[in-house]
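Engineer: how does the following fold in three dimensions:
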Amino acid sequence: MTTKVLIVDDHALFADALERVLSNQNMELRLVNTATEAMEAAPVWGPEIALVDLGLPDMSGVELGEKLIEMLPELKILAVTAMNEPNALRATIKAGFHGFITKSMPLQQFVASIETALSGQMVIPHKLAAPAAGQMSAEERQAALLIKQLTQRELEVLTLLARGAGGEEIAQTLSVSRNTVRSHVQNILTKLQVHSRLEAVAFAARHNVVKVSHSSLEHA
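Structural biologist: A predicted model of the protein is given here:
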């Protein structure tokens, strides 16, 4: 079974070279040059992973990643950049990316990075792992550990709560019972160590897990 890989990069030489390497790895590729093209292609084509250049001409790669995750919550995203900056790494992780790879990396290593991300693990260059962690506050490190405990379905429920959805709407959206929604919400509260839906939404917004709509404050 082939893996669908969306490549979002406006540097033609690099993108073409990457495409040649990945096309020999049982991967089906779609190459686009802008964030706009990516947002049009992703919902229709349904990639399993996206490689997103952080320096796109029409939108930052981090912002694009956030939008793609909203469209396709199961999508894995790897940031691809010429930069070797811990701050850039932290921004992508906060946005929900599964990792960060630099264009200086041998192209063959991109295959291993994609496989790692698809397995659900984070992809972080060794040279950046320590500096990035060192720049995180104790609160950020603790929050990252708590958030990491959430399952994909719990993240979906939390995202819907942040958008202002009530229990009935969440149940209908996810095609589950109200009791199942209550169970997911209770698990979220326990794992995030908070006491209410409002606190959970505030925690998630503070740590850039979700974006909050004003109506969420009324339903939480």
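
Engineer: going by C-alpha atoms from here, please, whenever you check contacts or count neighbours.
Structural biologist: Noted.

Engineer: against which helices or strands is the longest helix seen in the chain packed?
Structural biologist: Longest helix of the chain, by residue count under DSSP state H: helix 178-192. Applying 3 or more C-alpha pairs under 8 Å, 6 or more residues apart in numbering; DSSP states H and E, one finds that helix 178-192 makes contact with helix 138-148, helix 152-162, helix 167-174, helix 197-206.

Engineer: deepest of these, which one?
Structural biologist: Among the helices and strands packed on helix 178-192, the stretch with the highest mean neighbour count (mean count of other C-alpha atoms under 10 Å) is helix 152-162, at a mean of 21.

Engineer: which strands and helices sit next to that helix?
Structural biologist: The contact analysis (3+ C-alpha pairs under 8 Å, 6+ apart) places helix 152-162 against helix 167-174, helix 178-192, helix 197-206, helix 216-219.

Engineer: same list (the helices and strands packed on helix 178-192) but as TSV, adding distance to residue 44.
Structural biologist: Converted to TSV, the helices and strands packed on helix 178-192 look like this (distance: least, C-alpha to C-alpha, whole Å):
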stretch	distance to residue 44
helix 138-148	29
helix 152-162	20
helix 167-174	20
helix 197-206	28
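
Engineer: to compare with the earlier structure, here is another sequence to fold:
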Amino acid sequence: MSADPSVPPAPSVRVLLADDQELFRRGLRLLLDAEDGIVVVAEAADGREAVARAVATSPDVVLLEARMPHRSGLEACRRITASVPGARVVVLSGSDDEADLYEAVRGGAMGYLLKDSTVEEVVQAVRVVAAGQSLISPAMALKLVSGMQPTAAPGEAPPRPAARLTDRELEVLRLVARGLGNREIAVRLSISENTVKNHVRNMLEKLGLHSRVEAVVYALRAKLVEVS
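Structural biologist: Next up, the predicted model:
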């Protein structure tokens, strides 16, 4: 059956790639451009250029390396999320340092993947984050919970007790930490999507968190969910 010509196609997810390794950047561009519904609109070779290109092109998703010259990717992440509110940042990095993960989350990143991720995992991350969900590489999630007690990273306040959450808010937090979006949570709990949004907002406010990614990190470090 052919597509209805009266129905406009869904807009492609517009992606900015920022990485100081040209070969990696160009290879990733070829792979993403080959995917339906994804188009790479710009590239950047360092953090400073990443911010300028993000401001100029207003991408939906920014994939950037944490450690780049002329302004780190993590600093670029903070500047991009502040200057281009519609852009969702995913750190795609060779660094598996937990400190980089924490800084990325505090800088507003919606996801954190390692460069040994498969092409399918990167494509999924672009689509998931563009839809407003969060995603952390399983390897990084495991580093957060492997042998850890819910104590703080250097310079970071310890996880706040989740006891102040209602049973439903705690249930929503666990599902958010497993990577489910609002619609999936609504189906799982047999409640409306608007009710889920209210629970997420209340849960973040009570815990003093600012994003779903912070909620994921909180839940992992407080051992409210298990990572297999």
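
Engineer: re earlier: and of the helices and strands packed on helix 152-162 of structure 1, who's closest to residue 83 of structure 1?
Structural biologist: Evaluated with C-alpha to C-alpha, those place helix 197-206 nearest to residue 83 of structure 1, the distance being 26.2 Å.

Engineer: residue 100 of structure 1: what's it in contact with?
Structural biologist: 78-81, 89, 92, 123-125 (C-alpha atoms under 8 Å, 6 or more residues apart in numbering).

Engineer: coming back round to it: for residue 103 of structure 1, find the nearest of the helices and strands packed on helix 152-162 of structure 1.
Structural biologist: helix 197-206 (31.0 Å).

Engineer: give me the angle between that closest one and helix 138-148.
Structural biologist: Relative orientation of helix 197-206 of structure 1 versus helix 138-148 (axes from the mean of the first three to the mean of the last three C-alpha atoms, to 10 degrees): 110 degrees.

Engineer: by contact count, what packs against helix 197-206 of structure 1?
Structural biologist: Looks like helix 197-206 of structure 1 contacts helix 152-162, helix 178-192, helix 216-219 (3+ C-alpha pairs under 8 Å, 6+ apart).

Engineer: could you export those as CSV, including distance to residue 17 of structure 1?
Structural biologist: Converted to CSV, those look like this (distance: least, C-alpha to C-alpha, whole Å):
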stretch, distance to residue 17 of structure 1
helix 152-162, 33
helix 178-192, 43
helix 216-219, 45
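
Engineer: ok, which of the ones you listed comes nearest residue 140 of structure 1?
Structural biologist: Closest to residue 140 of structure 1 of these is helix 178-192 (C-alpha to C-alpha; 12.7 Å).

Engineer: neighbouring contacts of that closest one?
Structural biologist: For helix 178-192 of structure 1, the external contacting residues (C-alpha under 8 Å, 6+ apart) are 143, 146-147, 149-150, 153-154, 157-158, 167-168, 170-171, 195-197, 200, 203.

Engineer: and stretch 81-97 of structure 1, by the same measure?
Structural biologist: For stretch 81-97 of structure 1, contacts defined as C-alpha under 8 Å, 6+ apart pick out 53-55, 62-63, 65-66, 69, 76-79, 99-104, 128-129, 131-132, 207-209.

Engineer: try 6 Å
Structural biologist: 53-54, 62, 66, 77-78, 102-103, 128, 132, 208 (C-alpha atoms under 6 Å, 6 or more residues apart in numbering).

Engineer: residues near the equivalent of residue 55 of structure 1 over in structure 2, how many?
Structural biologist: Counting by TM-score structural alignment, residue 55 of structure 1 lines up with residue 67 in structure 2. Residues lying near residue 67 of structure 2 (other C-alpha atoms under 10 Å) number 20.

Engineer: enumerate every residue touching residue 67 of structure 2.
Structural biologist: Residue 67 of structure 2 makes contacts with residue 73, as judged by C-alpha under 6 Å, 6+ apart.

Engineer: and it, that's in a strand?
Structural biologist: No. Read with DSSP: H, G, I helix; E, B strand; the rest coil, residue 67 of structure 2 is coil and lies in no strand.

Engineer: which residue lines up with residue 97 of structure 1 in structure 2?
Structural biologist: Structural alignment (TM-score structural alignment) places residue 97 of structure 1 against residue 109 in structure 2.

Engineer: quick one: the strands in structure 2, in order.
Structural biologist: Ranges of strands within structure 2 are 13-18, 38-44, 61-64, 88-93, 111-114, 135-136, based on DSSP state E.

Engineer: mind giving me the packing neighbours of the second one?
Structural biologist: Put plainly, it is strand 38-44 of structure 2. Judged by 3 or more C-alpha pairs under 6 Å, 6 or more residues apart in numbering; DSSP states H and E, the packing partners of strand 38-44 of structure 2 are strand 13-18.

Engineer: just the buried positions in the longest helix of structure 1, please.
Structural biologist: Judged by neighbour count using 16 or more other C-alpha atoms under 10 Å, the buried positions of helix 178-192 of structure 1 are 181, 184-189, 191-192.

Engineer: that helix vs helix 138-148, what angle?
Structural biologist: Helix 178-192 of structure 1 and helix 138-148 meet at an angle of 150 degrees, taking the same axes, to 10 degrees as the criterion.
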